[in-house]
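S.K.: Any chance you could fold what I've pasted below:
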Amino acid sequence: MTESPHRMSTRAVVVGGSLAGMLAAAAVRDHVDSVEIIEAHDLPEGPEARPGVPQAAHFHVLLSGGANAIEELLPGTVKELLAAGAHRVPMTTNMLICSPEGWYRRWQRDSHYLITASRDLTDSVVRGQVLKDPRVRVRPHTKVTALLGSSRRVTGVRLRAADGTESDLTADLVVDASGKAARTPQWLAELGVSGLAQDRIDSGIAYASRVYRAPVPTRNWPVISVQADPRTGEPGRTGGIVPIEDGRWHVSLIGTPGAQPTREAAEFEPYARTLRHPVIADLLAHAEPLTDVAVTHSTVNRRYYYERLTSWPEGLVALGDSVAAFNPVYGHGMSVAALGAVALRTQLSSLGLTNGLSRKAQRAVAGPVELAWSLAVGQDIHYATTEGKSANTADRLLQRYVSRLSHTATGSYHVATAMTDVLTLQSPGTALLRPGVLAAALMGPPRPQLDGPTFTGEERRLLAEAEIRLPGVTG
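M.R.: Here you go, the predicted structure:
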């Protein structure tokens, strides 16, 4: 009898134990024998703060495009999130949105939604789902200091343990999911890969956030958003209330230079009253603050165009914030990471660990990045304080069209649905150029605009029981 040749064991290394790193591990685990996640810090066992995630202090939403992608990678995750206290919020059925063009109607539909929860809970549930797989293990308190290999092929990573000891770890595939602080551009340069293009666009937006005990039950309570209008030329002020687990509201107030919120607790609610509508301030007047105010100025849009490089080493893929980090006000980060992980898995399923995988996978990852980038930057460049790019004639024409769409969406279910398709990353931006959408935008909203936020009968009952009276509230 002839023995079959021994098959070499295959390994993938994921740099970073973030949400993107966990989803990357989920994407590659069926195509290798083992997955090693290299994490610079320790990973908590439950929904606790993880070092290296400063944005966790601010509210996060998982768009339906991203939630569907996570379900594809990790079936049952959304159900587990909801069981742990997260909320599924239909768009715009359970949302009160004051756009620059006016209040959106609460159209009855379920095809688009948000999952709202603290970032710590979302990370914890996804992490638990991934680490149940015995093929995936984490190496904590370890840093990746370099890529092994050449400009043609990456063969592993160099590691530095907490005690300073260095070692090499070989891999058939390295996935960089190390986030905004990724050193991949430097590592590529060390391998001789040059010509990397990047963009950095900073609107100067600052976030101030705080968690409150909600004065009303949060189950089925709407997300509330009062948005700035960059067309005015004035400093922009935005605010939102997002229901999260344990009967709490996560509240973020956001301002451009000249209107940036501070970390002073006494100034938080007065700032909310400077928004374009007072509904958030009126609600916070009846809520109990549970945390101090957390502030961040780290809201730069930054993108590396890896997919444009003429030379890209086999055995390496980057995704998540390692490729592009977005102004978090638009809520795209987690969803883009999930869609990027699905794109990687799709290429692996088609090509396996063959030559050509890495370049094709990197180009596939760029797809959801491009849509989210155009949405974020297309808004931020219209603030007068933005650095890195200014709006040109084409940008201003596009903004006028999008503004016209948004105006129409305040009274048109058809246009509101088309816009939500794109904003939740479920359809490409070209969906807004379909003949039916163009014609509807030309005609304008078929229904009159609302004067203010519209609460349902049940929501007004809950407000009355809590002895909360909101001026200008309609039903």
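
S.K.: going forward, measure contacts between C-alpha atoms and count neighbours the same way
M.R.: Fine.

S.K.: Regarding Ala24, which helix or strand does it belong to?
M.R.: Counting by DSSP states H and E, the element that carries Ala24 is helix 19-28.

S.K.: Residues in contact with that helix: which ones?
M.R.: Around helix 19-28, the neighbours that count as contacts under Cα atoms under 8 Å, 6 or more residues apart in numbering are 12, 14-15, 35, 37, 70, 73-74, 123, 126-127, 130, 136, 175-178, 319-321, 334, 337-338, 341-342, 344-345, 348.

S.K.: Now, those residues that are in strands?
M.R.: The members of the contacts of helix 19-28 that map onto strands under DSSP state E are Ala12, Val14, Val15, Val35, Ile37, Val136, Val175, Asp176.

S.K.: that older thread, run the chain-centre distance for the helix holding Ala24.
M.R.: Computed by Cα atoms, centre = their mean, to the nearest Å, the chain-centroid distance of helix 19-28 equals 15 Å.

S.K.: do the same with stretch 273-291
M.R.: Distance, stretch centre to chain centre, for stretch 273-291: 25 Å (Cα atoms, centre = their mean).

S.K.: Stretch 73-80 now?
M.R.: With Cα atoms, centre = their mean, you get 18 Å for stretch 73-80.

S.K.: how long is it from one end to the other?
M.R.: End-to-end distance for stretch 73-80: 14 Å, by Cα to Cα, to the nearest Å.

S.K.: buried residues in it?
M.R.: Leu73, Leu74, Thr77, Val78 (16 or more other Cα atoms under 10 Å).

S.K.: what do you get for stretch 56-73?
M.R.: Of the residues in stretch 56-73, those with enough neighbours to count as buried (16+ other Cα under 10 Å) are 56-70, 72-73.

S.K.: Next step: the residues you listed restricted to strands.
M.R.: Secondary-structure check on the buried residues of stretch 56-73 using DSSP E: residues within strands are Val61, Leu62, Leu63.

S.K.: and Arg127, what is it in contact with?
M.R.: When contacts are counted by Cα under 8 Å, 6+ apart, Arg127 touches Leu19, Met22.

S.K.: With Val300 instead?
M.R.: Remark: with contacts taken as Cα under 8 Å, 6+ apart, Val300 is in contact with Arg200, Ile201, Asp202, Ser203, Gly204, Ala325, Phe326, Asn327.

S.K.: Quick check: the two most widely separated of these?
M.R.: The two members of the contacts of Val300 with the most space between them (Cα to Cα) are Gly204 and Ala325, at 14.6 Å.

S.K.: For the two, work out which one has more neighbours and name it.
M.R.: Ala325 (23 against 20; other Cα atoms under 10 Å).

S.K.: Quick check: that one touching Lys180?
M.R.: Yes - using Cα atoms under 8 Å, Ala325 is in contact with Lys180, at 6.5 Å.

S.K.: Could you also give me the structure for this next sequence, so I can compare it with the first?
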Amino acid sequence: MSESPQRPPQVSRTSRMSTRAVVVGGSLAGMLAAAAVRDHVDSVEIIEAHGMPDGPESRPGVPQAAHFHVLLSGGANAIDELLPGTVKELLGAGAHRVPMTTNMVIHSPEGWYRRWTRDSHYLITAGRDLTDSVVRRQVLKDPRITVRPHTKVTALLGSSRRVTGVRLRAADGIETELTADLVVDASGRAARTPQWLAELGISGLAQDRIDSGIAYASRIYRASVSTENWPVISVQADPRSGAPGRTGGIVPIEDGRWHVSLIGTPGAQPTREEAEFEPYARTLRHPVIADLLAHAEPLTDVVMTHSTVNRRYYYERLKSWPEGLVALGDSVAAFNPVYGHGMSVAAIGAVALRTRLASLGLANGLSRKAQRAIAGPVELAWSLAVGQDIHYRTTKGKNASTADRLLQRYVSRLSHTATGSYHVATAMTEVLTLQSPGTTLLRPGVLTAALLGPRRPQLDRPTFTAGELRLLTDAGIPLPGLAE
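M.R.: Below you'll find the model as predicted:
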């Protein structure tokens, strides 16, 4: 009886080396980073220094959540690309979709913006805790993604050539090591990546820190009218005046509430005193916000923050960058929140990371190429934020150069033209919502329109619609800012 031939040994699919990504930080940027890498590794572990709430509750790692947040359409589109259906979930939970400038009452330094009818550029407005919770719920549906709460990353493992994992410290002080094929730092403004890189022997990191000294005071109100389709209202400071800047805004959020923030530079900063909140609103360039708040019910205390510094690390410029490491979100650049860029830049950066992973996998060269791609949306948002802040006299870290002043004059001319030109207003919102690059504002048609100026006369009062004015009248509220 002949022996049957031996079969070659079978290699089980499960016997191959599994791959893991570690995300440092369970913030919005961290959740989006996990969504970006999940299809390219076997598992993703999010390391979070604090607890992870189940619902729309405050989280210690997001102190700025007390101030109003907007998700620009460029960022909202990126989140939906990473997590299809998330924007729909947000709207179902009570967030508002606000078309720009269709549903906005804006008093810019150059005048009142008209409410041009369009839908392609928009804001999603909601409490930050709600936005975080919806995104978190969408991400953690995936069984490949887990969270390790109450744990801090204390160092990177590996060398200047390749990061191989992280060192962890649990709440009880016990330290362990966790290996990873990819580490994504999404730990926010408090990121320690510069120190960790130095410990690996990587030096020469350039950074900018530009501080206009702006302070925020915020409070939530029960809206005095229905918030369904109610506009965002913004009265902006004029940095050209040379006087301390005062800005204010009302953003409709879930549950029939208004999130109100008042913002000032040194010499005009608001305080946390409740009795001074509404009087400060009356010092803005127009009283519309104060008039509305006089008939609304405050629901919270006043919360203050001075954490408005623009800070950027130029990781993409380093001569040496270790494979296996990527930084994302506020870990790369944190912006003055008055401009509303942070969440959107993190989302667009996460899409850039996923795109590089799709083309390169975990191959050599991924980390540097991903870091350079992430720098793209950072650069646009940085130029928009810093391009405004450097013109306040109180700003520290950079003085406006001749080129900066010329650029400001051009942008001011564009804004002036946008008050009476649909074409220029559309170009500006394309850029401001991070849907198009800044070069959009240099297209021949835009340059020509700016040269010609606004095609319609300037408005002299808030641009409320007839329907909104009826709502105010029916609620017994004097027409805001119009009874002069």
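
S.K.: if we can go back for a sec, how about CSV for the buried residues of stretch 73-80 of structure 1, with distance to Thr354 of structure 1 added?
M.R.: Below are the buried residues of stretch 73-80 of structure 1 laid out as CSV (distance: Cα to Cα, whole Å):
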residue, distance to Thr354 of structure 1
Leu73, 22
Leu74, 25
Thr77, 30
Val78, 33
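
S.K.: What about those, which are in helices?
M.R.: Helix and strand membership here follows DSSP state H; of those, those in helices are Leu73, Thr77, Val78.

S.K.: what's the longest helix that structure 2 contains aligned against in structure 1?
M.R.: Across structure 2, the helix with the greatest residue count (assigned by DSSP H) is helix 366-389. Here helix 366-389 of structure 2 aligns to structure 1 at residues 357-380, judged by TM-score structural alignment.

S.K.: how much does that stretch stray from structure 2?
M.R.: Stretch 357-380 of structure 1 differs from its equivalent in structure 2 by a mean of 0.2 Å after superposition (mean Cα distance after the TM-score superposition for structure 1).

S.K.: what about the helices in the stretch 301-450 of structure 2?
M.R.: 342-360, 366-389, 402-418, 422-432, 444-452 (DSSP state H, counting those that start in this stretch).

S.K.: Can you give me the buried ones in stretch 242-253 of structure 2?
M.R.: By neighbour count, and taking 16+ other Cα under 10 Å as the criterion, the buried residues in stretch 242-253 of structure 2 are Pro244, Gly245, Arg246, Thr247, Gly248, Gly249, Ile250, Val251, Pro252, Ile253.

S.K.: Ignore what I typed, I meant stretch 427-443 of structure 2.
M.R.: Within stretch 427-443 of structure 2, the residues scored as buried using 16+ other Cα under 10 Å are 427-438, 441.

S.K.: ok now that stretch, how far from the chain's centre?
M.R.: The gap between where stretch 427-443 of structure 2 is centred and where its chain is centred comes out at 17 Å by Cα atoms, centre = their mean.

S.K.: That one: end-to-end distance?
M.R.: Using Cα to Cα, the span of stretch 427-443 of structure 2 from its first residue to its last is 9 Å.

S.K.: Where in structure 1 does that stretch fall?
M.R.: Under TM-score structural alignment, stretch 427-443 of structure 2 corresponds to residues 418-434 of structure 1.

S.K.: Show me the contact partners of that stretch.
M.R.: When contacts are defined by Cα under 8 Å, 6+ apart, stretch 418-434 of structure 1 is touched by residues 63-66, 91, 112-113, 335, 368, 371-372, 375, 405-406, 409, 437-438.

S.K.: how about a cut-off of 10 Å?
M.R.: With Cα atoms under 10 Å, 6 or more residues apart in numbering as the test, stretch 418-434 of structure 1 has contacts from 62-68, 91-92, 111-114, 330-332, 335-336, 339, 367-372, 374-375, 401-402, 405-406, 409, 413, 415, 417, 436-439, 441.

S.K.: Show me the strands in the stretch 151-300 of structure 1, by range?
M.R.: The residue ranges that make up the strands of the stretch 151-300 of structure 1, judged by DSSP state E, counting those that start in this stretch, are 154-161, 166-170, 173-176, 198-201, 206-213, 223-226, 237-244, 248-255, 288-289, 294-296.

S.K.: any chance of those strands in JSON lines, with distance to Pro100 of structure 1 too?
M.R.: As requested, those are exported to JSON lines (distance: least, Cα to Cα, whole Å):
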{"stretch": "strand 154-161", "distance to Pro100 of structure 1": "47"}
{"stretch": "strand 166-170", "distance to Pro100 of structure 1": "52"}
{"stretch": "strand 173-176", "distance to Pro100 of structure 1": "37"}
{"stretch": "strand 198-201", "distance to Pro100 of structure 1": "22"}
{"stretch": "strand 206-213", "distance to Pro100 of structure 1": "19"}
{"stretch": "strand 223-226", "distance to Pro100 of structure 1": "9"}
{"stretch": "strand 237-244", "distance to Pro100 of structure 1": "10"}
{"stretch": "strand 248-255", "distance to Pro100 of structure 1": "15"}
{"stretch": "strand 288-289", "distance to Pro100 of structure 1": "28"}
{"stretch": "strand 294-296", "distance to Pro100 of structure 1": "24"}
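
S.K.: closest one to Thr354 of structure 1 among these?
M.R.: strand 173-176 (10.3 Å).

S.K.: The closest one vs structure 2 - mean distance after superposition?
M.R.: Between strand 173-176 of structure 1 and its aligned stretch in structure 2, the superposed structures give an average distance of 0.1 Å (mean Cα distance after the TM-score superposition for structure 1).

S.K.: give me the stretch of structure 2 that stretch 117-135 of structure 1 matches.
M.R.: The counterpart of stretch 117-135 of structure 1 in structure 2, using TM-score structural alignment, spans residues 126-144.

S.K.: What distance do you get for the residue mapped onto Glu199 of structure 2 from structure 1 to Gln362 of structure 1?
M.R.: Structural alignment (TM-score structural alignment) places Glu199 of structure 2 against Glu190 in structure 1. Going from Glu190 of structure 1 to Gln362 of structure 1 by Cα to Cα gives 20 Å.
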